[in-house]
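Undergrad: please find the sequence and the predicted model below.
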Amino acid sequence: MLYGILAAVTSLLIAALLAALFRGLGLRAGVFERRPQGSARRRPVPLLGGAAVLAATCLVAGAGEWTGVAPLGDGVGGLLVAGAAVGALGLVADVWRLRARVLVAGTAVAATCVVPYDRTGVPAGILAVGWIVFVTLAFRALDHADGVAGTVGVITAFGIGACAAGEVMDGLAVLLSVLAAALTGFLMHNWYPARVGLGACGSLFTGFLLAASGVFTRAGYGLGEGAGVLFSLTALATADLVLVAVSRRAGGRSLLRSGADHLGHRLRRLGLTPQGTVVLAGLGAFGAVLVGVLAHTGWAGDGAVLWVVGGALVVVLLLLRVPVHPVHPVHGHRRVPVHGPRRGASTQVTEHATGRLRVRSG
């Protein structure tokens, strides 16, 4: 217990320090995106905060394993290595950009390597691989607004950590508490207006670690009840990805292009402030995760999980009715219309992911 508290505090401090250091590095290297602030302004947000989360988690958890003070246990060390590999792939995507299919394939390979087939069986193990990939991409998509992905990640990590503790998986529980602490340190710099972002590195690493840890804790349980608990533990991220997929499919838009049609964007259009959006998303995630933990430990029945599924479905259907303005970047660029000085004239600014602007008069 004492080591767990010490490890969490250390992870928080390391992540907070590294996030501050990586912010300047990201600005100098041009690894940032521009996010809206107010009605017209757009601010640069470096994308290396996820690297701070990954480094803090691996350093602290790895130190516990190396010293033998807090060994991660069977398979958990491999899970951390696979998660770090997925995070490294995300870092490459942040810096040089990769096709979405490469990220999906890399995540699928990593998931295939960590699923405990001896406890799940091969058919359920294959489904688990698909689930890990789905949740990992869901957390990647959840990183669309300041504070949302980090807040939901902290809540989910504590929930799955509680499930792991209930299964006497102490090493996995410590790993998840270290991850939650690292995300908390990162959130010190990510609350609106964010000074650093999670990026593909942090969001993929977080999503993979959480999804795979959930599979570890539910391995050996029935497929139906296991799926219900796993959905509850990741309900908000799952609902966001389903919302975007249904919306874009109905509108004939590409599923792989970014757009202002996520859960956070729609809540903002309903009048919520950026901070209010994070709080509401956090409350939704907390309620669903609490049900998942109670169902896992036997304090709640299957009916409680069905309430979470029904609630997520209602949220998706209601938010589908909120109008959005999708953004379609071309080859990693965003086009922002800017009115020129002459009446009827306009200038189109093409903004590259590195922050450099190209201006073309029309």
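TA: Received the coordinates, thanks. Numbers count the residues shown, from 1 in each chain.
Undergrad: could you use CA atoms for every contact and neighbour count after this?
TA: Noted.
Undergrad: show me where the stretch 1-150 of the chain has helices.
TA: Assigned by DSSP state H, counting those that start in this stretch, the helices in the stretch 1-150 of the chain fall at 2-29, 49-67, 76-96, 100-114, 117-120, 122-142, 148-166.
Undergrad: in the second one, which residues are buried?
TA: It refers to helix 49-67. 49-62, 64-65 (16 or more other CA atoms under 10 Å).
Undergrad: what about residue 168, distance to residue 243?
TA: 36 Å (CA to CA, to the nearest Å).
Undergrad: so which of the two has more stuff around it?
TA: residue 243 (22 against 12; other CA atoms under 10 Å).
Undergrad: buried set for the one helix or strand that one maps to?
TA: Following DSSP states H and E, one finds residue 243 within helix 235-250. Going by neighbour count (16+ other CA under 10 Å), the buried part of helix 235-250 is 235-245, 247-248.
Undergrad: structure B:
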Amino acid sequence: MRMYLLLMGLTFATSYLLTPLMRRIGLKVLVEAPLRDRDVHERPIPKLGGVAMVAAILLGLGAATQIDFLSGSFRDPGPALGVATAAVLVLVLGVADDVWDLRWYYKLAGQTAIGLVVAGSGIRLEAMPVGWIRLPDGPMQTALTVLLVVLTMNAINFVDGLDGLAAGMAGIGAAAFFVYCYTLSRTINQFDHSNFSAMLMALLLGACLGFLPHNFHPAKIFMGESGALIIGLLMSVAAIAVTADVGAQEGYRFRNVPAYMPILLPVAVIMLPLLDLALAVIRRTARGRSPFSADRGHLHHKLVDGGYTQRQAVCLLYLWSALIAFGSVSFIFKQLHTGILLTVWGLLLLGAAYLTLHPWIRRTRSR
């Protein structure tokens, strides 16, 4: 655990210290987010914060290769090299989009190339976690891997609409995912607690927490495209890698770790971004518009329009993220009584639902 905390601290410090530098560079070269009808900020803000996050993650990944405790994660150097290469492509694509505002099909092509790099490095979805249905080797595994990477990237991108929202939600999700992956590593191997997915989540958590103080309302800088893409990349890679970890441990899969967790937890971690993505695609398609066109119909926009301040809306979405992600993780601990856990979780979800709908309930009562 101490080595993972060390990596978190390294990426936190790097991200925290580099972000002001990227802000100054962003102001100097005018890489900033202009005001649009759907925006909630009141002045143009630089959007190169994701560069600091990517740099912190690459530095942390390099440092991890020198830590003996994590040597088990690098026996096959392919996945780590693939993640590093994909992160560099994220940096190039993200900065290009922030500077030139690329058209959606160029961004989709770039995201697909990133997914292909991931699949080519050996990180592929080899089995469906529910029922453990083995996928045939070759094009199907590659296609599903690319689809998962691209889908997760766009889900994170869609939710990046309020100060601190994407970084905070990603940090919460990374923390929950880290707990799961670390617990899994201790369960399946009592001698080697290194885990590739746990390491990636430690890096992501540190980078998000280091960036968040500069991005929380009122934001001094935005993460931009590179920040959203690196979050989506690490989340999807960790989900695929941990699925392979669990699938390889037949003797432990049902006895110690719920078989549904490898697919439930990654979905739970990005549940709100995925829901927002699905609703946006339905909404825009129904209006005859491209699913990639921008509008002001996202969940966070609805909360602000309903009467919440930016900070209140962000904290409310943090609450939902924490309840869904950590609520899902809690089921892996055998010592917790399932009935009591479900009751407490259900009550907390009802409380969060009431807080979410409170402005509309109050308006209805006042009529």
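TA: Happy to help now that I have it. Just so it is clear, the model here is predicted, and its values are computed rather than measured.
Undergrad: ranking the helices of the stretch 1-150 of the first structure by burial, who's on top?
TA: Mean neighbour counts were taken over the helices of the stretch 1-150 of the first structure using mean count of other CA atoms under 10 Å, and the top value, a mean of 26, falls to helix 148-166.
Undergrad: now that helix on the second structure. Mean distance?
TA: In the superposition against the second structure, helix 148-166 of the first structure averages 1.2 Å from its aligned positions (mean CA distance after the TM-score superposition for the first structure).
Undergrad: residue 63 of the second structure -> the first structure?
TA: Mapped onto the first structure by TM-score structural alignment, residue 63 of the second structure lines up with residue 63.
Undergrad: any idea how far its match is from residue 5 of the first structure?
TA: For residue 63 of the first structure, the distance to residue 5 of the first structure - CA to CA - is 14 Å.
Undergrad: now do residue 53 of the first structure
TA: For residue 53 of the first structure, the distance to residue 5 of the first structure - CA to CA - is 17 Å.
Undergrad: residue contacts, the spatially most central residue of the first structure?
TA: Closest residue to the average C-alpha location of the first structure: residue 139 at 2.8 Å, with CA atoms, centre = their mean. Residues near residue 139 of the first structure by CA atoms under 8 Å, 6 or more residues apart in numbering: 149, 203, 204, 206, 207, 237.
Undergrad: picking up where we left off before, so which elements touch the helix holding residue 243 of the first structure?
TA: helix 122-142, helix 263-269, helix 274-297, helix 302-319 (3 or more CA pairs under 8 Å, 6 or more residues apart in numbering; DSSP states H and E).
Undergrad: out of these, nearest to residue 229 of the first structure?
TA: Closest to residue 229 of the first structure of these is helix 274-297 (CA to CA; 4.9 Å).
Undergrad: if I pick residue 197 of the first structure, what's in contact with it?
TA: 45, 46, 47, 48, 49, 50, 146, 190.
Undergrad: how about these, which pair is most distant?
TA: 48 and 146 (14.0 Å).
Undergrad: so for those two, which sits in the more crowded spot?
TA: Legend: neighbour count by other CA under 10 Å for residue 48 of the first structure and residue 146, higher for residue 48 (30 against 27).
Undergrad: just to confirm, which helix or strand has residue 336 of the first structure in it?
TA: strand 333-339.
Undergrad: and that strand, which stretch of the second structure?
TA: Using TM-score structural alignment, strand 333-339 of the first structure pairs with nothing in the second structure.
Undergrad: check which residues of that strand are buried.
TA: Result for strand 333-339 of the first structure [16+ other CA under 10 Å]: buried residues 333, 334, 335.
Undergrad: got it, and stretch 352-367 of the second structure?
TA: Neighbour counts using 16+ other CA under 10 Å place 352, 356 of stretch 352-367 of the second structure among the buried residues.
Undergrad: quick one: that stretch to chain centroid distance?
TA: On the basis of CA atoms, centre = their mean, to the nearest Å, the separation between the geometric centre of stretch 352-367 of the second structure and that of its chain is 30 Å.
Undergrad: who's in contact with that stretch?
TA: By CA under 8 Å, 6+ apart, stretch 352-367 of the second structure touches 303, 306, 307, 308, 316, 319, 320.
Undergrad: please apply the same query to stretch 280-293 of the second structure.
TA: With CA under 8 Å, 6+ apart as the test, stretch 280-293 of the second structure has contacts from 104, 297, 298.
Undergrad: return the member of the buried residues of helix 49-67 of the first structure nearest to residue 349 of the first structure.
TA: residue 49 (27.1 Å).
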